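Asks: no sequence on this one, just coordinates:
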């Protein structure tokens, strides 16, 4: 496939995937008015486990003959996914959708730090400066020490750290582990961990509205996963990755339309700073790859 055409298709798929993930978050936040946290994640986790399991069987990827090293990484990735789900949805239940989405856009910034500290990757002064500016943007969104500070912003920040661990484990896996199997393992871990957590909650009746929102969450998160995987397979990762920032625009729009929330001036400026820093880091990495 022509690189230009592939990149265009990849960009479109990444935008769809990013939007789908944010629509999943919208459904989950709406569910906070109907169901408790662990019950919500358990029910969604069971649905995702069943669907991903069927897909893995259909494509012949439901196999278990992996090395001990790969199994360790699968376990770390799956546990990190479960912890990240609990942390992020806890934040989502208690803060504005746009702000929670914006904090998650700090992933390229955090991964730059992870790459420098743990993977010993060379990070020049430009990316170092962009990383520092990005963290300032995060502080503008979280604004600690003010009356507007929401303790649940720290849960969102902890999610970014946990997702970094998840992605680092995925990065170290061998090519023998299919992506869909890794996703199935993670969905299973979410269902198990949140099922255990739901024992200590008072389960609520699942109304018709809750069923619609749960199926919406499952459909959107599956769409997000499939689209994002397809995006990096038809287009260059360095080109399509920046288009994941479409999720922030969707988050601001859905936050206003569904929940009547909008970021204040400082938070909106922080969103812009985080996205600009992340884009610079991604584009700088692409430039360095071309030089190599």
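Replies: Looks like it came in fine. Not measured: the values here are computed from a predicted model. Numbering: from 1, shown residues only.
Asks: drop to CA atoms for contacts and neighbour counts, all remaining ones
Replies: OK.
Asks: Helices along the stretch 1-150 of the chain, start to end?
Replies: Counting by DSSP state H, counting those that start in this stretch, the stretch 1-150 of the chain has these helices, from start to end: 3-31, 37-58, 68-94, 97-104, 107-117, 125-142.
Asks: any chance of those helices in TSV, plus distance to residue 207 and mean neighbour count?
Replies: Formatted as TSV, the helices of the stretch 1-150 of the chain follow (distance: least, Cα to Cα, whole Å; neighbours: other Cα atoms under 10 Å):
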stretch	distance to residue 207	mean neighbour count
helix 3-31	11	22
helix 37-58	12	20
helix 68-94	19	21
helix 97-104	23	26
helix 107-117	35	19
helix 125-142	34	19
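Asks: Switch those over to JSON lines; also include distance to residue 163.
Replies: As requested, the helices of the stretch 1-150 of the chain are arranged in JSON lines below (distance: least, Cα to Cα, whole Å):
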{"stretch": "helix 3-31", "distance to residue 163": "15"}
{"stretch": "helix 37-58", "distance to residue 163": "17"}
{"stretch": "helix 68-94", "distance to residue 163": "6"}
{"stretch": "helix 97-104", "distance to residue 163": "9"}
{"stretch": "helix 107-117", "distance to residue 163": "8"}
{"stretch": "helix 125-142", "distance to residue 163": "16"}
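Asks: want to compare, so here's the second one:
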């Protein structure tokens, strides 16, 4: 009997992709823990001290692996100004995001932050020359409507701190665009090193004005674990993208919303309202459609 041509997938490739997906889920879980710790620490210290702990811990821990001694030339960059701007955008996103955690539930802040892919798609045209078609414009508008469902501007029961999450999404979108530009000239090690260095150095002069010495061993442990989780999460993210294409991994970033809802309920007693769930569903669906269009475009 004659059969049509069969298409076999390399078992090693399948194994690598499944491993990459598992690592991506681990990275997202690390980031969800990071957010929960940030919200928890906000109740014991100034938000700027929380940000300092995040960057200083990550910088010190990664310095043992990524440093100019073990990797000569790592600090050499072809675009130093853009490196500083990119790091400043990431710092701005972190500060505004942690400020939002002081007032909002984890799921609310994260649902708004998930609007980042839409903002990146808008900026990619004028900045990167990656113009989008009408289908993706429709997805962007639908995604924006999902953000409006979460924030509900003009409705009294939505906290004004939702503006912090909006600002965080804007900063993070600029950070992503700058990262894509730098990927053509600098290595990932160089870019990661500057991200942690600039954040740690920038927060240092602020500490004398906001410092509150923790006396609870558990709080000290959380501050140390804070930086470790950030470094560990980014490490898993890097390895995952080495094993599997970004288009395969991207949908799994939305599992962070599930973790955020779970941690919010277990740690803070927060129950997501129907508006947040509906808005998050619209944002996720729109983001997945944008991802689908990218894959179609890449295949073509």
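Replies: Noted; the coordinates are in hand. What you see is a predicted model, and the numbers here were worked out from it, not measured in a lab.
Asks: sorry, back to before: nearest to residue 233 of structure 1, out of the helices of the stretch 1-150 of structure 1?
Replies: Each of those has some distance to residue 233 of structure 1 by Cα to Cα; the shortest is helix 3-31, at 7.6 Å.
Asks: just to revisit the earlier point, right, and the helices of the stretch 1-150 of structure 1 - which one's nearest residue 227 of structure 1?
Replies: helix 3-31 (4.8 Å).
Asks: Now do the contacts for residue 12 of structure 2.
Replies: Residues near residue 12 of structure 2 by Cα atoms under 8 Å, 6 or more residues apart in numbering: none.
Asks: State the distance from it to residue 41 of structure 2.
Replies: Residue 12 of structure 2 sits 43 Å away from residue 41 of structure 2, going by Cα to Cα, to the nearest Å.
Asks: now do residue 175 of structure 2
Replies: 25 Å.
Asks: repeat for residue 225 of structure 2
Replies: 12 Å.
Asks: cool, residue 298 of structure 2 as well?
Replies: Counting by Cα to Cα - residue 298 of structure 2 and residue 41 of structure 2 are separated by 43 Å.
Asks: pretty sure residue 267 of structure 1 contacts residue 141?
Replies: Yes: under the criterion of Cα atoms under 8 Å, residue 267 of structure 1 makes contact with residue 141 at 4.3 Å.
Asks: overlap in contacts of residue 225 and residue 41 of structure 2?
Replies: Counting by Cα under 8 Å, 6+ apart, nothing touches both residue 225 of structure 2 and residue 41.
Asks: how much space is there between the aligned partner of residue 63 of structure 1 in structure 2 and residue 67 of structure 2?
Replies: By TM-score structural alignment, residue 63 of structure 1 lines up with residue 74 in structure 2. Going from residue 74 of structure 2 to residue 67 of structure 2 by Cα to Cα gives 7 Å.
Asks: Equivalent analysis for residue 87 of structure 2, please.
Replies: Distance from residue 87 of structure 2 to residue 67 of structure 2, by Cα to Cα: 17 Å.
Asks: what's the answer for residue 48 of structure 2, then?
Replies: 26 Å.
Asks: Residue 293 of structure 2 now?
Replies: Between residue 293 of structure 2 and residue 67 of structure 2 the distance is 39 Å, computed by Cα to Cα.
Asks: try residue 149 of structure 2
Replies: 45 Å.
Asks: Aligned to residue 157 of structure 2, what sits in structure 1?
Replies: Matched across to structure 1, residue 157 of structure 2 falls on residue 148, judged by TM-score structural alignment.
Asks: show me what contacts that match?
Replies: No contacts exist for residue 148 of structure 1 under Cα under 8 Å, 6+ apart.
Asks: cutoff 10 Å now
Replies: By Cα atoms under 10 Å, 6 or more residues apart in numbering, residue 148 of structure 1 lies in contact with 141, 142.
Asks: Could you find the counterpart of residue 277 of structure 2 in structure 1?
Replies: By TM-score structural alignment, residue 277 of structure 2 lines up with residue 268.
Asks: mind listing what the residue lying closest to that match once chain neighbours are set aside touches?
Replies: Excluding its sequence neighbours, the residue lying closest to residue 268 of structure 1 (Cα to Cα, 6 or more residues apart in numbering) is residue 141, at 7.4 Å. Contacts for residue 141 of structure 1 (Cα under 10 Å, 6+ apart) come out as 99-100, 102-103, 135, 148-149, 153, 263-271, 273-274.
Asks: give me that answer again for 8 Å
Replies: Per Cα under 8 Å, 6+ apart, neighbours of residue 141 of structure 1: 99, 102, 103, 266, 267, 268, 270, 271.
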